[in-house]
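Enquirer: coords please:
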Amino acid sequence: MQENQIETKSITELLGLNFYIPAYQRGYRWTKNNVLQLLNDIWEYRQESDNRNSFYCLQPIVVRKKEWPDIDGKTISGYELVDGQQRLTTIHRILTCILLERYNKIDLTSRGYKQNIFSIYYETRLESKTFLETSDYNKSKPDLYYMSEALECIKAWFYNNERGIPDDVMDEVRRLLLPFIKEDEKQKGINPEWSVQVIWYEINDEQQKSEDLFTRLNRGKIPLTSAELIKAKFVNADSFKELAQDEKIKRRTQLIQIWDEIENQLNNPKFWGFISNYPLEKYSNKIEYLFDVITQKKPTEKDLLYSFINFFEDTETEATLWAKWIQVEDIYRSLLFWFSDRVLYHKIGYLITTGTSVRFLSDKRKESTKDNFELVIDKLIAESIHLSWEKLNYEKSSHHQDIIKVLLLTNVELMLTNDLGNDLFPFGYFKSIAKSLEHIHSQNIDKINQNSKTEWGPWLNAHINILPQVATDKVKAEKLIREIRSLDINNRSYKYDDFKKHSSQILELIPTEDVNESEYLHNIENLALLGLSENISLSNSVFEVKRRKLIEMDRIGSFIPQATKRIFLKYYSLGNEQPYSIWTKQEREAYLLDIRKCVEKYKPLTDSSNED
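Expert: From the prediction side, this is the model:
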């Protein structure tokens, strides 16, 4: 069996090649939006100053060598285009437009090239090859119509004057696609490698049928991923060619076996939840996450093939290629060890969850001895916590992420230091819930939407349900309950002022502490991490409503962070005399003490009070 080949090629390297579109594929069907997207992506790439020494890479074109008869019966040698017809045809249309509009011909030999623009043949529409080399408009057949419309769209894009003088814009795009040898190499800053390139995936495996591969790639428009392309690069014929045949086979076999092991382990939801902040379904091949880690791909990166493009060097030897793979294995083995060690699992899990990159942690592990690596981790945790965390305030939105870090660390530490079991903090569950900071005590309706009756009704129902047990005046409570239950809140006549009146009457009947709530309302001792996404009105509920909801969630096995569970199950209550319906001052102080013990393990309290 021959291995498939994979490399990047510039458009210049495609000149003179012949491509064949078999009958099992539909013809050219890209719409105006598709064409504009490609043009805009190329233009946007060119405008970014940090890209001037790189290249813009198209999705892969998948090919295999083939011969076929031309319209006159002459045998043509070239490549069957298994995938990439739409992209390659559009590139052809862009070049045709530029060359005809700017130079009145598509001949490239006058510009120093030995070959002209590549040709595209259609098995059932051989006349399309010639048509693509003109600016004619023809709507007699679907293929010709879409090709004509694409050219019109490209012309309009060049001539709309939004990007500058059309001739200059054409030259700029042409230099990206096809630098002229005689002219452009003389201009300062022109580098043929900084251009538009394609990923060339050549199939040599005779057992891999073109039509089956086409179907797989186009079922649901699933493209080749960075992981698949990297794997193909590792095992193709050019890889490890310096080695003896037996050693080459042994190395490839070992790589594929470990690849499968890594993929299987990364599909474990608990392991994935520990190592990644992305949902499991983000990657069709989970190992691609490790390549993203190594290439330091940013979450905002739009190029789907960024990791493939940036993983390999232009020239790889047997030694450098194997070193690349060892780096993948090394990061994987580190993650696996951290996952198996209860202490490191919790500490590193906290750091990854709060934004520390796996690549950074891996580098720190390499720089440190085994004995002091945990000290390094502890220092990183300390650095993640706000210097004056006890003075953080919910009213300052800039404090929210810092508050979440303190509360997450508290929950993780409480799980880690629990001597009664070996439970692990479920980072995957935590990342999947609607994480929100909630006031533990909130005796108001300030955040209820004044225009949303879908929030008023649930709030009223939840609170009248607790009145029979907690109301300070049972008679008034019964009367108010009957009145509210007789209402049709969805009726147009029921206004926000009515809701405000009824909510005030309810809150007056619910017991409170004789303490000014403004002194603690937005402080960390009155905040908890909750994932109560099913009903926004719960956020504005009193303590007892939230307590009952949490008990219900706990009963059915929902994930509740440890500290949050302690709060609402009255863990911090110091005696039976404590009212269950109130979040008391003593409980707040006990909760704050718990937080302080967890945080000060890493970061002693300071007197710095001016940090924002």
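Enquirer: make it CA atoms for all contacts and neighbour counts henceforth
Expert: OK.
Enquirer: strands of the stretch 151-300 of the chain, start to end?
Expert: Assigned by DSSP state E, counting those that start in this stretch, the strands in the stretch 151-300 of the chain fall at 196-202.
Enquirer: can you check the stretch 401-550 of the chain too?
Expert: So, for the stretch 401-550 of the chain - with DSSP E, counting those that start in this stretch - the strands run 436-439, 527-530.
Enquirer: which of those is buried the deepest?
Expert: With neighbours defined as mean count of other CA atoms under 10 Å, these peak in mean count at strand 527-530, which reaches a mean of 23.
Enquirer: how about this one, so we can line them up?
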Amino acid sequence: MANNLVELNIEEVFSNNTYAIPIYQRNYAWKEAQIKQLVQDVYDYAKYDKTTTQKYYIGSLVVFERKTEDGIVYETIDGQQRLTTLNILFSVLKNEFDIHINNYKTNLHFDSRPMSSYTLEHLYNKTKKEDVNKSEKKLNVRITDAYTIAKKELNKIKKANHLEQFVNYLKANVIILRVPVPKDTDLNHYFEIMNNRGEQLEKHEVLKAKMLKVFSKEKKESHVFNTIWEASANMEKYVQHGFNTEVRTALFGKDWNHFEAEVFEDVITSFSTKIKVDNTALTIEALLKDKQQIEINKEEEDDAPERFNSVINFSNFLLHILRILVNSNPNYELLSEDEKNIPLDDKRLMETFDFFLNVEDKNKKKTFVKDFAFLLLKGKHYYDKYIIKRNLKDDKWSLKYLKVEYYNKKASHQYINSLDTNNKSILMLLSMFHVSAPTLIYKHWLNAALNYVLDDGKDRIDGEDYICYLEDLSDAYLYDRFLAKQENDYFNIIYINDAYSTANMDDLDKSKLNQGTSVENFVFNRLDYLLWKQDQEKENKQFSDFSFSFRTSVEHYYPQNPMEGQERLDTSALDSFGNLCLISRNKNSKLSNYMPTAKKEHYAKRGSIESIKQQIMMQEKHWQEIEIEQHAEKMTKILLTTRK
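Expert: Just a heads-up that it's a prediction; the model follows:
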């Protein structure tokens, strides 16, 4: 099989090749986060590559070569989600941007899902005016949603004048490895094996083994590093649970809540001098042989249930810590700005760390690993305490620290609000940022927040100061990026400008607010936060129960395509900020053609608040161009309110 492996650029994948999704495969399942990440990954590489020769590998297609009368059809065993998304992407380029790929036509069909096959064909042949989410045809909703999401992302790239660069790079430099299985393969059995295969070694585990090599002759340092890593790797639990009682007390105090260490050597002194570790279990080979050989603390496991969901995974967390390290530690002040601008893409995890691990100076390498290990431990503790999680018990956002009290020598775990009276406001700000950036690699807000709470100049985190920082960051996001005529880079916003807006308020591109479904989700979430904040200052609060969720669909409150007999408004009024709000995609697809009165009745029966802006819109008795204009003026004034 390896001898038949074919390396194809995307244009070659779609030139004179036909693919089939067999009956044993699930249906298309990608959502906004995966689609946006695919587009943004390619876009980042396209902008980053100055030579136009760097290849970007986006995975493999495992196929069976099915011979038919019309030639070979590649039965796709693995990689169908990516392949389907690329088909959708090329249809968007053809229909919405008049960009045609050589020899491209829809080259994918589903053996057992005629609606999915028909939807792909329909998308390819649709007219530019047709809104696929409101089609009279019976279409696969997940695929039409993907079309809309891809269109929105490509519109952003076009507005940045990078669409041609993006397409050229996508066609020529984005690579898929097509791997055919042997002709006598039992495909059902092979597919079953692929979906039930044992857990593979992850990149961060290989990275750990590489970093441990610097301590090859130092048993205690190896043990301490390994324990820090394993304690931090479980993003669903507070880091204190990764240490035994003696070490935990030394590191975090009897209440588990005070971290006093200042350097890696301070952490080492917290460990017993009697350490027995078999260093052979810390090699890559041993990890591959048996991942469970590594010593992981199991003490009090029953007292440490996984009751929280993290907003990020461990591989991405490592990159956040690295970026903060090289921008805050004097040992790295000679690095260039480009070298300090660590990418937050975990697909580049190894190459990013290799820059620091491949230096010839062994002392520099060891210093780096010690600096990183210390900040990893401190960073995970502060992450647990000052960054939101999702509480699995009530499915709400949580901002709490872990504290232990002892009754009759028995430990009692308590989760307490991290910042007293300011806790709710900070929770709202953090969740506002989080839901606005669903893809992991673009959670720059998280990097900013972690950088703030880890600032060595702070004796403690003051709630009012934290709110001010996050509101300043929100201002910078809006003025220096989303409404700026020339977008500022997130790295510059955080590390050069200290999350403080440098924009000239009289030089904003406010037309970006009146672009219908192309208006950024962050804009609506920021406005809802400011409306919530205003409401909290009133005696009779209306929106106390509001919380941020992953709303991803921009709704035209007065519909673009009203039902027969209803007045059609001018496009400028329809796409005005006054007529827009952010709601969940499924509700928008159900109610999209309803008139405002019918929408009000629908939401009144349910009593839940999806959007504060929408709630205010629904308080109007009538909704025509005059109300839209007045609402736009009022909401824009609030939106452009700064903390300064």
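Enquirer: TM-score for these two?
Expert: The TM-score (TM-score structural alignment, normalised by the length of structure 1) is 0.35; 266 aligned residues with a CA RMSD of 5.2 Å.
Enquirer: redo the strands of the stretch 401-550 of structure 1 as CSV? Include distance to Glu44 of structure 1.
Expert: As requested, these are exported to CSV (distance: least, CA to CA, whole Å):
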stretch, distance to Glu44 of structure 1
strand 436-439, 36
strand 527-530, 41
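Enquirer: out of those, flag the one nearest Arg365 of structure 1.
Expert: Smallest distance to Arg365 of structure 1 across those (CA to CA): 30.8 Å, for strand 527-530.
Enquirer: what is the closest one packed up against?
Expert: helix 400-416, strand 436-439, helix 562-568 (3 or more CA pairs under 8 Å, 6 or more residues apart in numbering; DSSP states H and E).
Enquirer: Gln327 of structure 1 is nearest to which of these?
Expert: helix 400-416 (29.7 Å).
Enquirer: show me the contacts for Asp171 of structure 1.
Expert: Asp171 of structure 1 is in contact with Ile98, counting by CA atoms under 8 Å, 6 or more residues apart in numbering.
Enquirer: gap between it and Glu152 of structure 1?
Expert: As judged by CA to CA, to the nearest Å, Asp171 of structure 1 and Glu152 of structure 1 stand 18 Å apart.
Enquirer: hey, which strand is longest across structure 2?
Expert: For structure 2, the strand reaching the highest residue count under DSSP state E is reported as strand 56-68.
Enquirer: residues contacting it, please?
Expert: By CA under 8 Å, 6+ apart, strand 56-68 of structure 2 touches 42, 45, 72-80, 173-183.
Enquirer: list the buried residues for that strand?
Expert: Within strand 56-68 of structure 2, the residues scored as buried using 16 or more other CA atoms under 10 Å are Tyr56, Tyr57, Ile58, Ser60, Leu61, Val62, Val63, Phe64, Glu65.
Enquirer: grab the nearest non-local neighbour of the fourth one.
Expert: Sequence neighbours aside, Leu177 is the residue nearest to Ser60 of structure 2 in space, at 4.5 Å (criterion: CA to CA, 6 or more residues apart in numbering).
Enquirer: can you show me the strands along structure 2?
Expert: Secondary structure of structure 2 (DSSP E): strands located at 6-9, 18-21, 56-68, 71-78, 108-110, 174-180, 308-309, 389-391, 396-398, 400-407, 410-417, 553-556, 580-583.
Enquirer: and the residue nearest to Ser60 of structure 2, what does it touch?
Expert: Residues near Leu177 of structure 2 by CA under 8 Å, 6+ apart: Leu5, Val6, Glu7, Leu8, Tyr57, Gly59, Ser60, Leu61.
Enquirer: and which of these is nearest Phe353 of structure 2?
Expert: For the contacts of Leu177 of structure 2, the nearest to Phe353 of structure 2 is Tyr57 (18.8 Å; CA to CA).
Enquirer: my guess is Ala233 of structure 2 meets Phe314, correct?
Expert: Yes: at 5.7 Å, Ala233 of structure 2 counts as touching Phe314 under the criterion of CA atoms under 8 Å.
Enquirer: which of the two has more residues huddled nearby?
Expert: Ala233 (21 against 16; other CA atoms under 10 Å).
Enquirer: list the residues that contact that one.
Expert: Per CA under 8 Å, 6+ apart, neighbours of Ala233 of structure 2: Phe314.
Enquirer: can you tell me how far it sits from Thr227 of structure 2?
Expert: Counting by CA to CA - Ala233 of structure 2 and Thr227 of structure 2 are separated by 10 Å.
Enquirer: same question for Arg248 of structure 2.
Expert: From Arg248 of structure 2 across to Thr227 of structure 2, the span is 11 Å (CA to CA).
Enquirer: go ahead and confirm Asn521 of structure 2 touches Ile583.
Expert: No: using CA under 8 Å, Asn521 of structure 2 is not in contact with Ile583, being 9.8 Å away.
Enquirer: re the thing from before, nearest to Ser226 of structure 1, out of the strands of the stretch 401-550 of structure 1?
Expert: Once the strands of the stretch 401-550 of structure 1 are compared by CA to CA, strand 436-439 is nearest, at 34.1 Å.
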